[in-house]
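# okay, here's the prediction I keep looking at, along with the sequence it came from:
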Amino acid sequence: MSKLRLDRLQRFQRILAENGFDCYVAGTPISMGYLAGFFEGGGERMLALFIRPEGDPAMIVPSLSRTHAETTGVVDIRDWRDGEDPGELFEQLAKEWGLTTAVIGVDDEIPAAILLRMQTALPAALFKAAGDLMAEARISKEAEELAAMREAAQVAEKAFDAVLPLLRPEMTEHEVTLLLQKAMLDQGGQPTFCIVASGANGAEPHHSSDETPLREGDVLVVDWGCSVNHYLSDITRTIALGDPGQEAKDVYSVVLEAHLAARNAIRPGVPAEEIDAAARKVIEDAGFGDRFIHRTGHGIGMMGHEPPMIVRGNAKPLVEGQCFSVEPGIYLPGKFGVRIENIVTVTSAGHESLNGEPPRELTVVAV
């Protein structure tokens, strides 16, 4: 059965035509997977799906990937063996498609050696980074995509619920990370990342979990996610291991208010930056404006970070079906951090949270 998604392919072809592109080179598992159900990366080998504004696509693949490529339903598949130059296959395809002086878009993450080989083959063509076009095609999630993202969110939350009662002083951040990863696997998800940041480490938004032991009274920022059917979850919860004191509880209340203010501003047509502004105003009014040191959110789907970015300066209006994080935070160096993150999707009435609601008060784990 063909995996090629003609509806998505045709939508993307219209985007190429509207933006003046003669060809697009989809060379990442996400791009090829979205359009053709082909979630395989070539690494250093040339493996790509070639798309033009009209007509059927083509693939250039290593011979070891040909059988897999044939399941896509793409008819024009050209394979090469190790030791051969796949650039010659591209040269032939370019000749057939008339790409000598074409404008050719490429995935943002295509390997440099492969791009340079194509540029050598077509010195008069204009190659342009065009991952934003692929992101535009994927930006409004379909019902099946939302279903996978809801499931991924549920897997992540069930895993956290299973691990939370196990937390004890002297466990290390790394040990908690391993527990969460195993719990996500047990729930049927594929772990993609996990940050456990305790105490002062929580003031580093992208802390890399290490052997720091948990201490009684620590505030923990836990940021984790998994993949289900190629779609991702991403959630952050802030908890305390024993009583952390009033300051942490007060900061948590401010961040929660900012989180809810941002979500209350979500509806189709609202500029993305207004969501950021709503969260930022709450934190600034509380006197912590300089400690909110990142954007309020990022898009998510097959990629962990994709458009729309919920950040000052992004005036693009929200569109129904978009999915993104809402994750304001306050970070106090040498003390602790607090971040609260849910994934939401824009609906006609406002938004739907794919995660359960964050606790109204800082969760304190008894020790």
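Ah, there it is.

# when you work out contacts or count neighbours from here on, use the C-alpha atoms and nothing else.
OK.

# and the residue nearest the centre of this structure?
residue 304 (1.4 Å; Cα atoms, centre = their mean).

# excluding its backbone neighbours, what's nearest that one?
Leaving out its chain neighbours, the residue that sits closest to residue 304 by Cα to Cα, 6 or more residues apart in numbering is residue 232, at 6.6 Å.

# what about residue 226, which SS state?
Local secondary structure at residue 226 is given as strand here, using DSSP: H, G, I helix; E, B strand; the rest coil.

# was I right about it contacting residue 152?
Yes: contact criterion Cα atoms under 8 Å: residue 226 and residue 152 qualify, at 6.2 Å.

# now do the shared contacts for these two.
Residues touching both residue 226 and residue 152 (Cα atoms under 8 Å, 6 or more residues apart in numbering): 189, 232, 233.

# which one of these sits closest to residue 97?
residue 232 (36.1 Å; Cα to Cα).

# for that closest one, what are its contacts?
Residue 232 touches 149, 152, 153, 225, 226, 300, 301, 302, 303, 304, counting by Cα under 8 Å, 6+ apart.

# let's bring in a second model and compare:
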Amino acid sequence: MPHPFTTDDFAARMARATRAAAEAGLTGLVVMPGPDLTYLTGYRPTAVTERVTALLLADGREPVLVVPRLERPDAEAAPGAAAVRLTDWTDGTDPYRTAVAPELDPAGRYGISDSAWALHLLALQEALPDSSYASLTGALPMLRAVKDADELERLAAAGAAADAAYGRILKVAFAGRTENEVAADLADLLREYGHSQVDFTVVGSGPNGANPHHEAGGRTIGAGDTVVLDFGGLKDGYGSDTTRTVHVGEDVPADVREVHDVVRRAQQKAFEAVRPGIECQEVDRVARAVITEAGYGDYFIHRTGHGIGLTTHEPPYMVEGERQVLVPGMCFSIEPGVYLPGRFGVRIEDIVTVTGTGGQRFNNTPHDLGIVG
């Protein structure tokens, strides 16, 4: 098990977030249940409901965590609870006016969690009509993007677990079984290797592989099918996400080999481009150039990558127009693909972290076209 995060870790995160908010011209932050609250306090409410829970951060003020009274014992047990002033409210009162508003500047501009419910935001605006709010991700896109050593350890372990699951799935039967059955095998393997949560098990066989986000379905996989396997979830609170493409049987058509080789080269070139100081969009450009030069540019229909951490998709994004520069500790996917409608798809994905000199993979299974039975 990785070393647990401490109260000091969460206090330092809240202090960094508060400074970043001030530098972004915000009065402070209103952080509601979701990955940002978990990151900053270690608190993950057992249920996200109409009862408001909010972490309030502002420069020059101590952090305050507002919770429903019936959930106070859970909040007090969170590892970051000792670093905040905890206050509660009871049913039958207006928590926005009595518990949240007194802690905020009536005319302040706050970053608010993307995951905040509309009813909470609207109630805050009604309680403080002169206040204003900005998307927390838009205002502070780097809040969770740079991982510390303990977070990197967790991401590496999650990647290794996904790799182990892939090694095992190559040994199961594909032909004559449905996508759903193979997806269930993948989910079981992820859990066997320590995942507490399975977020997705994409099994796109034959023409279904040409849909990048195909949900596994009832299609029976047959000999000669190319199959895209994209799977991941959370292990010790941090994400895994990897994709490999396999073929059912040794007789691989020339066009499948060609497309797979193009995607493999694009993924490798994009990985080699990773280094501190380049813009995120450059990773996308490098991968896209390889695929475009090979004549398949119109069939690479998504960004090259996304950040990963407490969630499997988060900033930064490897996409045209993203000018954020890479810095050591960033973690993201590199996953170019080619999708030929009605025929097949190919995608290869690794999670990568930025080091002081380049990139390091958290997925290390072969990039070869896997052969399954």
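Here it is on my side, so go on. Small disclaimer: the values here were computed from a predicted structure and weren't measured.

# could I get the TM-score for this pair?
Here the TM-score for the pair of chains, by TM-score structural alignment, normalised by the length of the first structure, is 0.94; 362 aligned residues with a Cα RMSD of 1.6 Å.

# how far away is the residue nearest to residue 304 of the first structure from residue 176 of the first structure?
Per Cα to Cα, to the nearest Å, residue 232 of the first structure is found 21 Å from residue 176 of the first structure.

# could you do residue 41 of the first structure as well?
31 Å.

# neighbour count winner among the two?
residue 176 (23 against 17; other Cα atoms under 10 Å).

# what span of the second structure lines up against the helix or strand encompassing that one?
For residue 176 of the first structure, the host element (DSSP states H and E) is helix 173-186. Using TM-score structural alignment, helix 173-186 of the first structure corresponds to residues 179-192 of the second structure.

# flag every buried residue along the matching stretch.
Buried residues in stretch 179-192 of the second structure, counted by 16 or more other Cα atoms under 10 Å: 179, 180, 181, 182, 183, 185, 186, 187, 189, 190, 191.

# and stretch 243-260 of the second structure, by the same measure?
Those would be 243, 244, 245, 246, 247, 248, 249, 256, 259, 260, for stretch 243-260 of the second structure by 16+ other Cα under 10 Å.

# so who does the last one touch?
In other words, residue 260 of the second structure. Contacts here follow Cα under 8 Å, 6+ apart; on that basis residue 260 of the second structure touches 346, 347, 369.

# the aligned partner of the last one in the first structure: neighbouring residues, count only.
Under the alignment (TM-score structural alignment), residue 369 of the second structure pairs with residue 362 of the first structure. For residue 362 of the first structure, the neighbour count with other Cα under 10 Å is 22.

# do a quick rundown of the helices in the stretch 1-150 of the second structure.
7-23, 35-41, 72-76, 95, 118-127, 136-139, 149-169 (DSSP state H, counting those that start in this stretch).

# average gap between the third one and the first structure?
Read it as helix 72-76 of the second structure. After superposition onto the first structure, helix 72-76 of the second structure sits on average 1.1 Å from its aligned residues (mean Cα distance after the TM-score superposition for the first structure).

# the corresponding residue of the second structure for residue 285 of the first structure - how many residues pack around it?
Aligned by TM-score structural alignment, residue 285 of the first structure pairs with residue 293 of the second structure. Neighbourhood size, residue 293 of the second structure [other Cα under 10 Å]: 10.

# quick one: contacts for residue 293 of the second structure?
Residue 293 of the second structure makes contact with no residue, according to Cα under 8 Å, 6+ apart.

# let's see it at 10 Å
residue 262 (Cα atoms under 10 Å, 6 or more residues apart in numbering).
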